[in-house]
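Asks: this one's structure only:
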């Protein structure tokens, strides 16, 4: 009798463990697919975005102004939209973001004036701000609902692969689509260069369908009202911003993100010019640089797949971020070497190392916050990245203009190395066990960490 009971107990325990494993795999699979579908339309649009606006008659200054509109809207709304996702739930915010993204890319496809395109860009910025954290926050919530001690790195790494692969595959498809488009090349509301944006809109609809089918928030005692939103969103944003200052791990992560924003903006701003100089002009460099950007996306995907291995070899995630950031800085500086083979290899290596460190940095963030401010903190990180980008666009661009592209790249690399110093000796908070009563409230669970 005793032996039979014990066998039944072991069988039931194995069944429960198997069910939990299935839940974790399902959540990870959905997160990865949704991430890939999110970034595939962006990849389709990227190669032709400037070309379309130029064909519509906009000069480069106006094109730059539209980019500034997008960035300004995104930065302004980062924190409020992150707080909104923490208050009303991940699903409604993601759905609204997806709908706005579809409208925005369709608006770009059809827009024939600076005003119309500016409106589409502003909508796109709102969409970007809305989705900068909720999907990843939803995934972590799903994992922690099953097992608070589950390793987040595999899911975050695979999502990083999906993001970069979506961008790379989309970029190849978008460039090829223009060549086979049946639409006229000019003089119509829809032209050949509009075709990738129409495809991006259709892919956005597919993304929306999967969001509606797969993303569901945990049951709430009651639905958030407008009064809740007006009261709780500012409080959540203020609390998240306060944590970013008071909590040692989060403060260091934000500092690192500022430096990394400088590095990313520097490579986007200076690398095209560096390759144009080496290849004999912008027109001759356009096609090779497009291929190089695609290789960079795939390099980032490969790096993301290696992130768990990097963490194991480094001993902990923060050390892995430190090592990959220093390697990224070396690659960034090497892009200024006036030898095409060296510069091209350094460009791809920069994105490879970027991919390695990204999931590890995300894991550090998630282990330092609870569900009530998870999306808000992801928005804080995103905003820090973009602020660093603005600084680089102004300061590094001016420095490179006054000196040389190589000097600008070296200075940006030095900023990244300094920022990586924030990871030295950093240890993320231990993951809470299911029996820890503080795990249900991030405000209390974070209390002891602020004293580090």
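Replies: Sure thing, it's come through. Given the structure is predicted, the values throughout are model-derived calculations rather than measurements.
Asks: can we go C-alpha only for contacts and neighbour counts from here?
Replies: Noted.
Asks: how close does residue 269 get to residue 171?
Replies: As judged by Cα to Cα, to the nearest Å, residue 269 and residue 171 stand 19 Å apart.
Asks: an error on my part: the question was meant for residue 108.
Replies: Counting by Cα to Cα, the separation of residue 108 from residue 171 is 17 Å.
Asks: for these two, work out which one has more neighbours and name it.
Replies: Comparing residue 108 with residue 171 by other Cα atoms under 10 Å, the one with more neighbours is residue 171, at 27 against 24.
Asks: show the contacting residues for that one.
Replies: 43, 44, 45, 46, 47, 294 (Cα atoms under 8 Å, 6 or more residues apart in numbering).
Asks: what residues does the last one make contact with?
Replies: Applying Cα under 8 Å, 6+ apart, we find residue 294 in contact with 167, 168, 169, 171, 172.
Asks: could you rerun that using 7 Å?
Replies: Applying Cα atoms under 7 Å, 6 or more residues apart in numbering, we find residue 294 in contact with 168, 171.
Asks: one more: residue 4?
Replies: So residue 4 contacts nothing (Cα under 7 Å, 6+ apart).
Asks: the strands in the protein, which residues?
Replies: When secondary structure is read from DSSP state E, the chain shows no strands.
Asks: mind putting the contacts of residue 171 in TSV, distance to residue 207 included?
Replies: As requested, these are exported to TSV (distance: Cα to Cα, whole Å):
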residue	distance to residue 207
43	14
44	14
45	16
46	18
47	21
294	22
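Asks: pick out the most distant pair among those residues.
Replies: Using Cα to Cα, the contacts of residue 171 span at most 13.1 Å, a distance reached by 45 and 294.
Asks: contacts only, for the most centrally placed residue in the chain.
Replies: What sits nearest the mean C-alpha location of the chain, by Cα atoms, centre = their mean, is residue 132, with 6.7 Å. Residue 132 is in contact with residue 379, counting by Cα under 7 Å, 6+ apart.
Asks: likewise for the one 5 residues further on?
Replies: Contacts here follow Cα under 7 Å, 6+ apart; on that basis residue 137 touches 374, 375.
Asks: here comes the other one, which I'd like you to weigh against the first:
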């Protein structure tokens, strides 16, 4: 999506304040909060593949709105569509991949497969950032918007080719199934009964929400280092190189215990704070290191969750974890607007390292208990 490295700049250039930009991010997450769990139950009850190709079409419509009629309300409508897209894919993708691997007797490869899949996607994102710079310099926002719409259409076409061998739970295959409501109840009941599932559900938002929210503000952090707008995508490529490296390490790092996981979070948090406060392009390298660590922790948290879920409600419970992530993310957006208003983007990024230090301490303490 070529719009990624410049859409925060589009909002600012349209005249939006930091508070207005944050309100758009909150709307984006709120849409996910409303639809995460229902969409996971839909994926368990109906077709996961269908949700994966429908979502990108909605995203394409939203991005087209942004560049055709740039205004606060067009941005808001686009984020609602993007939020629906994210909710439809969240849970459905993880469940589809895990169960197709399990059908082949290869569920133990889930961490490696998903890590590589994330890495390929992040490499594509870096390529898009590299293309966004010259395309934006030559033709502005309409050109990067058109390219982003095309990317969404290609994503939808790709999703139609995913294999799906599970029978729908709603009886559309000619057999009786529990249906959407029963699937939702079964998934929530599993979380209520199984303490290990609850712990894995809580770990996902604890490691993924804050840095996922900060990612939306990275163009503004980079711009504050004094570089030209056309240079912003190239420094964002450095960030995504770190994220890609984190994804590729998911397979070997799956053996990390609680202590190793806590150390990973601590080192990443310190790198985030140190890189942000430098206020220079060189500091972005430390932020890239931090994002790589957080991405690795995010994949590992998802792996632990998938290994603990029973098959019937896998997408539902994965969506419950995503719901927690979206709820925390909304709080981060609101807090970020306040922190940035007081001390600027660098201070806001540095202070957002604190929750990871707390999570690291809780994780290490849980191991001792």
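Replies: That came in fine, so what should we check first? Computed from a prediction, not measured in an experiment: that's the story for all the values here.
Asks: TM-score them against each other, please.
Replies: With the length set by TM-score structural alignment, normalised by the length of structure 2, the two chains reach a TM-score of 0.84; 365 aligned residues with a Cα RMSD of 3.3 Å.
Asks: hang on, the earlier thing: among the contacts of residue 171 of structure 1, which are in helices?
Replies: Residues of the contacts of residue 171 of structure 1 located in helices (DSSP state H): 43, 44, 45, 294.
Asks: any idea how far the first one is from residue 386 of structure 1?
Replies: Summarising the geometry, the distance separating residue 43 of structure 1 from residue 386 of structure 1, computed by Cα to Cα, is 19 Å.
Asks: more neighbours: which of these two?
Replies: Higher neighbour count among residue 43 of structure 1 and residue 386: residue 43, with 27 against 23, using other Cα under 10 Å.
Asks: trace residue 160 of structure 2 over to structure 1, please.
Replies: Applying TM-score structural alignment, one finds that residue 160 of structure 2 aligns to residue 212 in structure 1.
Asks: for that match, grab the count of nearby residues.
Replies: Per other Cα under 10 Å, the neighbour tally for residue 212 of structure 1 reads 13.
Asks: look up how far residue 103 of structure 1 lies from it.
Replies: According to Cα to Cα, residue 212 of structure 1 and residue 103 of structure 1 sit 17 Å apart.
Asks: what do you get for residue 206 of structure 1?
Replies: Residue 206 of structure 1 is 14 Å from residue 103 of structure 1, where distance means Cα to Cα.
Asks: map residue 291 of structure 1 onto structure 2.
Replies: Under the alignment (TM-score structural alignment), residue 291 of structure 1 pairs with residue 234 of structure 2.
Asks: its match and residue 128 touch, don't they?
Replies: No - look at residue 234 of structure 2 against residue 128 with Cα atoms under 7 Å: they stay out of range, at 10.1 Å.
Asks: before we move on, the earlier item: and the ones in helices among the contacts of residue 171 of structure 1 as TSV, adding distance to residue 77 of structure 1?
Replies: Shown next, in TSV, are those (distance: Cα to Cα, whole Å):
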residue	distance to residue 77 of structure 1
43	23
44	25
45	23
294	30
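Asks: so how far is stretch 324-337 of structure 1 from its chain's centroid?
Replies: Remark: stretch 324-337 of structure 1 is offset 21 Å from the chain centroid, using Cα atoms, centre = their mean, to the nearest Å.
Asks: repeat for stretch 381-388 of structure 1
Replies: With Cα atoms, centre = their mean as the basis, stretch 381-388 of structure 1 stands 11 Å off its chain's centre.
Asks: now stretch 356-367 of structure 2
Replies: Relative to the centre of its chain, stretch 356-367 of structure 2 is centred 22 Å away, using Cα atoms, centre = their mean.
Asks: ok, now stretch 151-160 of structure 1?
Replies: From the chain centre to the centre of stretch 151-160 of structure 1 is a distance of 13 Å (Cα atoms, centre = their mean).
Asks: kindly report the same for stretch 96-114 of structure 1.
Replies: 20 Å.
Asks: repeat that for stretch 250-257 of structure 2.
Replies: Remark: stretch 250-257 of structure 2 is offset 20 Å from the chain centroid, using Cα atoms, centre = their mean.
Asks: any idea how far the alignment partner in structure 1 of residue 310 of structure 2 is from residue 296 of structure 1?
Replies: Counting by TM-score structural alignment, residue 310 of structure 2 corresponds to residue 370 in structure 1. Separation of residue 370 of structure 1 from residue 296 of structure 1 (Cα to Cα): 33 Å.
Asks: which residues in the stretch 151-300 of structure 1 form helices?
Replies: With DSSP state H, counting those that start in this stretch as the criterion, the stretch 151-300 of structure 1 has helices at 153-180, 195-214, 226-246, 248-279, 282-305.
Asks: nearest to residue 340 of structure 1 among the ones you listed would be which one?
Replies: Nearest to residue 340 of structure 1, of these and by Cα to Cα, is helix 248-279 at 6.5 Å.
Asks: report the buried residues of the closest one.
Replies: 248-267, 269-279 (16 or more other Cα atoms under 10 Å).
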